Structures are given as C-alpha cells and as structure tokens.
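Trainee: Task: produce atomic coordinates for the following.
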Amino acid sequence: MNGKIDSVSSFVPLQGIPEQHLSFLLNKAHSRFLFKGSSLKSQNLGLESYIYLFSGEVIVRTFEGEERVRATENLLPIAYQQYHAVEITAVMDSELLIFPAQELKQQLCWSQMAEFQRVQIAGDPTRDEDAEWINFILDSNLFFKVPPTNVSEIFSKLTPRVVSSGDVIVRQGDVGNACYFIKEGRAKVEVADVDADMKKVVAEIGPGRCFGEDALVNKTQRNATVSMIENGVLMRLSKDDFLPLLKRDQATTVDLDYLLAKLGQDEECIIIDVRTVPEYQFGHLETAVNIALDILPLHLPRLNNRFEYILYSDCGFRSNAGAVALSKLGYNAVSLEGGLSEIYTGCSVNPKLKQLLTISPYWVRGGYVVSDQPVGATKYR
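Mentor: From the prediction side, this is the model:
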C-alpha cells in the first residue's frame, strides 16, 4: 500500500498529512476493485469511510442525483460531504482506495497539531537548538496514541539527562518505567543470548531515536540493553507522566442554534474554518474565514482575545483541538458541535440549511471579518 503514497498525497484532505504520517495511515486503508458494471453501496459514506477513486471511472448516485467521476480529474473523496446512501458503479475497471473515516480524521488532526507545534517553535528563536530533536519526537509513531489536544503537553513532560560514554541506560530483563529520546550522542543496542552466554550488538542509534517505549504502555521486561558509546543528552519520559497525556481534553462546544444566533449579528464573534484550503474552497459557512489548524499560530497576531471565536471542521475533531489550543493561549474559543457534517446531513430534511453554505472567501483584517469583493474590502455586518 505504501507504494501508492506519492499518488495519494495530493488527495483532499490527505495533502494536509506529512509523508511519514501518511505512510502510517495508508496501513489502515485497503483497495477495492470494481469491474465494469459492478457497484458498491454505502449507507454512511463520510461517517464510516472515505473512498477515493484511485484509477478508472465511475458513476456516483446520491439522493441529489448522479455524477460521473474520473480518477484523473478528481482529488476529493467520492460523494464528498454526502452523508447519505451512495451507490458507486464502475464505467470501466476501477480501483477504489478506502480509508476508515475515524482513523483518517484522527491522523489528519494529529498531523496538523504536530505542524501547529512546529510553527510555534519556528517562531521562537530561543528554541532554535531544540527544533531538530523536537521534529524527531513529533514524527515518532509513539505519540500517535496521544490525543491531538495534548501534543503541546508532550514537551513539558520530557526531562533532560546528561550521560557519558559507557553508561547503561536500560538493562535487558529489567521492568521499565520510562522511555528515552536521544538528543545528543550515540548508543548501542545489545541483546543477550542466554544459551550462548554472550551479547550481540544489534544496532547503533543516534539523535532522534527513541528506545524503551514499550514500558509506557505495557508492564514488560526490557528486551535489550542500551548503553552509550558517546557522551550525550537524553530526554526521558516516565510512564507516570505519559499516561495522563492519553486523556483527551474537550473544548467548550456550541450547537447550530447558537451559531445561527451569532451569524451576522455579532461582529466580535468570528467563525473560523480550520480545515485545509481545498476543503474550504469546496464549500464553507457564510462569513467563515479559513485558518487551517496547522497554521493557526501564524495568525495569532490577527486575533483579539476580547473576541469570541467559533471554530468548526468537518466533524468537529480538528476544531476541538484548535479550540483547546487557542483557549490555552488565552483566547475565547469554542468548537461547533458536529461540525459541517451536521449541516450537510440536515440538508435533505431542511433545504434552507444550504443557504448557510457558500464558496465565497472571507478574511480577517484589522481583527474583523471582511468579504472578498472586486473593489476593496467590505466589512461584514
């Protein structure tokens, strides 16, 4: 499946996931081949799975009608933002790439929150020397277990340890209670062969590598001995500090009625769409500005901590993470419960909800929302 990584990296919203994280997500996906004339039906597309047309051509039928889709012309998921029954029929032999929706949304959110941290670090000159090893940590599969809302807390739990050549850091057979990241220096990994009464060096590891991570989630014995072959610095994460990171922070949420009461009535209430640019361009809430989750730190100077910010995403996952992050930075930020999926699913029952959606862009200038007009900028009221 990883052989497809170059092709799928342009899919929406997968283009928001760095390659190393996309590779992890691809392991959760599977292919489905449709021969000419055969069909696939889904009752909850977008809620259960995201389906991309990897090759071929299909006809997609929804309650709104039918559409012919060609792989070479479409980067969006099939029947994007259609949360109802969908039938996909192959016009020619075609390959579908199917991702579990929850896995995709979680990975996208985690990846964008990791980028959020990178952007913050890049803007802080006092942390220049930490940037390289922090990037290694953010790319570690270990922290995929940590909810995206807690990404910023990871670094406060790491403690430095200065080590010397010859120091034994973990010993095979011991029960571990911490893992280590190598910030500086090199180490060797040895495995004892009890029958031969000897040790074998199986690897040498350097900056950015992590070892002993099994101790954080399991009560197991160390399966190798790790000792330093150079002087260096390690960053230690204890099990007691790691386990609280697994608890998800929840932002304050508001419902659609609350949003409608604010929409166009309160110029100090700003609606922020934290999805990627292509998702925003497909359709978004009226007056909503697009500030993708991963670049939120770049836009902080434009925000006013006296204003209210309502964040939303496709299902509320990314907007919850963004609202938590902004709240920790002192902003009045909440998340729209259910996200856009609540509005799209309701369109079949209440067509007036479509009036809330637009493709016209909006921006934040001088702290307020402005519309993109041909002549000048008009403040939205």
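Trainee: Could you use CA atoms for every contact and neighbour count after this?
Mentor: OK.
Trainee: which residues sit in contact with the residue nearest to the spatial centre of the chain?
Mentor: By Cα atoms, centre = their mean, the chain has its centre lying nearest to C109, at 2.1 Å. Neighbouring residues of C109 by Cα atoms under 8 Å, 6 or more residues apart in numbering: P148, F317, R318, A321.
Trainee: in which helix or strand would I find it?
Mentor: Using DSSP states H and E, C109 falls within helix 101-122.
Trainee: returning to what we had before: can you list the contacts of C109 in JSON lines and add distance to G123?
Mentor: Putting the contacts of C109 into JSON lines (distance: Cα to Cα, whole Å) gives the following:
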{"residue": "P148", "distance to G123": "21"}
{"residue": "F317", "distance to G123": "26"}
{"residue": "R318", "distance to G123": "22"}
{"residue": "A321", "distance to G123": "20"}
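Trainee: What's the PyMOL line that selects buried ones from those residues?
Mentor: Filtering these down to the buried ones (16 or more other Cα atoms under 10 Å) takes a single PyMOL command:
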select buried, resi 148+317+318+321
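Trainee: Can you give me the neighbour number for the spatially closest residue to R118 that is not a sequence neighbour?
Mentor: Residue nearest to R118 in three dimensions, not counting chain neighbours: N135, with 7.3 Å by Cα to Cα, 6 or more residues apart in numbering. N135 has 16 neighbouring residues, counting by other Cα atoms under 10 Å.
Trainee: Sequence B follows; please return its structure for comparison with A:
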Amino acid sequence: MQAQKSIPMPPVEFDLNLTHTLVPLKDMSESHLLALLSNASQETVCAGQSLFVAGNYDGQHVYLLHGDVSLVAGDGLRTRVKGRSSLFPIAHQQPRQVTAIAETDCSLVRINSEQLDKLLTWSEVADYLQLNISRERDLDEDVDWMMTVLRSNLFFKVPPLNVEQIFSRLIPQVVYAGDVIIRQGEIGDQCYFIKEGEADVTRHQDNKREHLATIGVGRCFGEDALVNEAARNASVIMRTDGVLMRLGKQDFYRLLKEPVVATLAFNELQNTIAKGAVAVDVRSEEEYSEGHLPQAVNVPLNILAIKSRLLNKENTYLFYCDTGRRSRAAAHLLAQQGYKTLALDNCAQLFTPQAQLIHLTDTQNYLLRDGLAVAGK
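Mentor: The predicted structure is shown next:
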C-alpha cells in the first residue's frame, strides 16, 4: 500500500502559539523554531487518504492539528487519534509501525526529523550558554550580542558541541561606512559577524549592481565560501561605521569538526548502571514522562546549566535521549565543567518498539539529591 498524495496548502504563516505547544518544539527558541518551520509543510489530508504507511521510513515528525485519524496495525487493530488530543508526533517509530488513515478531513504539519533534532539541540545549547554567560559579570555588556550570535545563521551549519569555542576565536575589527569587507569573485579566507553597524550585500550581474540585502547586528556573512570552498558570490560593503568580529578559515574548519565525547556501548548499559552510574534523560519533561530508563533522572538540556549544581563530581553520569544528539551535547558541556560523563552510544536502539518494552518501562519521576537519583513524590 502506498501513501496517498495529500493536498499541499498554499504558503501560510504558521501559528507560533500553536506550534510552540507541540513536543519537543515547545522547548525551542523562537528564532530556531522559525528556521525549522521555514522548511516544514502544513497540509490538508482528505478523509480516506493515508498520512503514512506501515513499513515506510519517511524521516518526518507528523503532528495532527485538526481532525480524526485511525492508526491501523498489521493485525487490523484500529486506534483513533483526535486532533490536539496529543502534543506528540503521531506514532513516531521508524520504520512506521502502523498505517495512519484520515477518518475526517485533517490538517497536519510535517517536519524533517533530522533538521528538528539539529535545531532543537542548537536551541537548547544556546539556552545553556545564555545562563552561563549571564553569570559572568565581565560579559554583561556583551550578553545580548553573544546570544544574537548563538542564534545566527552560521550555527545551523556548525555542530553545537563546538559553540563554547567560538567567542575565544573571534578577532575584533573596527570598520567604517563604505569599507568593502568582501568582494564578489574573491577566494574566501574568513567569515564575519556584525557586532555593531549595518552592511549592504550586493551582486554584479549583467554589468549591473543588484542590492540583495541589508544586514545588521548578529548576522554572519562570508561563511558560504568557506563551507563550499568557492569564490565569494556577492560583495559586502559597510553601510555605517561599526565593529566586526572576524573568524579565520582554519578556526572555522575546526568548528566544523565534532569534538570527541566519551561514549558507552549500548551492550554495556545495564552493567554500567548496576555499578552506580546515574542515568540522565535530557529529553523534555513530556517525553520523559512517557517512559524512561529505570531510576533515570530528567535534566532537559535547555535547563542543564541550572540543574548541573545538583550533580556530584565524584559520580559518573550517563546521558541519553532519543537520537543521541542532545545527550552528546550534555555530556560534552558538563565534561568541560569537570564532571564524569558518558553519552550512550546508538541511543536510537533504546527507542525501537521492542527495546522500549524492555528498557523504557519506568514512568516514576526521579530527582537528584546529593548527586544521586531518588524517587520523587
């Protein structure tokens, strides 16, 4: 059976109040959520059409906004899902375990799962750094600009584990109105962030100069030529006096490489926990409450900076999530603070239908006390 074609809706603005209630989108900053939704699709599916088919890999989070859907298992068993009855994506295992068929006309949102995971991790790491940066009094004047940088266009291309390195590698450069910062056709050897001022982006084509955009504080430019190792495809000229922060080519390439994170093989999971390692689930509270590892505590990545004070540097902490991206980030960030951390390798194995029935059966809430997990009330 093939999924039937749905009817794409004309381009519309997503209702942020609505999408910001969905799990795990609710934990994303507005800038990262908007970047995610720019590539998402909102669709209408007519009664009788299928949303997805059992056995398929589609790499999507599918959220039902309105209408009724039947989830049909291989044995013919049907389960009805009503729009907004759940804030989670519908029957999210890959490959699909059931076929979803619209019982009524439905509206839904489809989001690329890989992009969601990347932007969610980036957003939550930025939240972690914002809390840490705000505690450093000598950075008070730069907090707003630094947070703008962390939510800039560059960081959708750089692994989030490297974000702590960025500010130590930036070199300030005072510039003046009319200065040509990069020229179309040149080979790029650095990229820039605008700390103060504005610049115009222009392109020469058919003997004419075309104005493409005016960019301001927090915007990164020049990175495409470094990523693609190509000539500059536009010129950037300062519109006003200002200050740029320059990042050299070699430093940029270092940021593209994932740092080494200590990991634990999946087959060593039970033994490591039995030896006293504390399991830490860094997913959202809603995801955690659906089922987690026995006696695992919930420390969502976006509040890691607050909760880290409850950890003990004498204990070992094993981090996990549904894909491994958020947990690797958490393990890396806390290892930098001197904690003993491990990230569970191949986390996705935990979330297969069979493994969930074995490993993720605990729904009790656990808290950190003296660095250890204790049952919550």
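Trainee: where does the TM-score land?
Mentor: TM-score of the superposed chains, computed with TM-score structural alignment, normalised by the length of the second structure, equals 0.86; 364 aligned residues with a Cα RMSD of 2.8 Å.
Trainee: so how much does the helix holding C109 of the first structure differ from the second structure once superposed?
Mentor: Once fitted to the second structure, helix 101-122 of the first structure is off its aligned match by 1.5 Å on average (mean Cα distance after the TM-score superposition for the first structure).
Trainee: Go ahead and measure how far the helix or strand that that helix is followed by is from the middle of the chain.
Mentor: Later in the chain than helix 101-122 of the first structure, the nearest helix or strand by DSSP H and E is helix 131-138. The gap between where helix 131-138 of the first structure is centred and where its chain is centred comes out at 17 Å by Cα atoms, centre = their mean, to the nearest Å.
Trainee: Check stretch 200-208 of the first structure too.
Mentor: Taking mean C-alpha positions (Cα atoms, centre = their mean), stretch 200-208 of the first structure and its chain are 30 Å apart.
Trainee: thinking again about what came up before, can you show me which of the contacts of C109 of the first structure carry over to the second structure?
Mentor: Contacts conserved in the second structure for those, using both residues aligned by TM-score structural alignment, their matches' Cα atoms under 8 Å: P148, F317, R318, A321.
Trainee: so what's the residue mapped onto the first one from the second structure closest to, chain neighbours aside?
Mentor: It stands for P148 of the first structure. When the second structure is aligned by TM-score structural alignment, P148 of the first structure is paired with P160. Closest residue to P160 of the second structure in three dimensions, ignoring its sequence neighbours and counting by Cα to Cα, 6+ apart: W122, at 5.5 Å.
Trainee: Need the counterpart of that neighbour in the first structure.
Mentor: So, by TM-score structural alignment, W122 of the second structure is matched to W110.
Trainee: okay, now that match: neighbour count?
Mentor: 28.
Trainee: what angle do the helix holding C109 of the first structure and helix 131-138 make?
Mentor: 170 degrees (axes from the mean of the first three to the mean of the last three Cα atoms, to 10 degrees).
Trainee: now the strands for the stretch 201-350 of the second structure?
Mentor: Here the stretch 201-350 of the second structure has its strands, by DSSP state E, counting those that start in this stretch, at 208-215, 220-221, 235-238, 242-248, 263-264, 278-281, 297-298, 316-320, 340-344.
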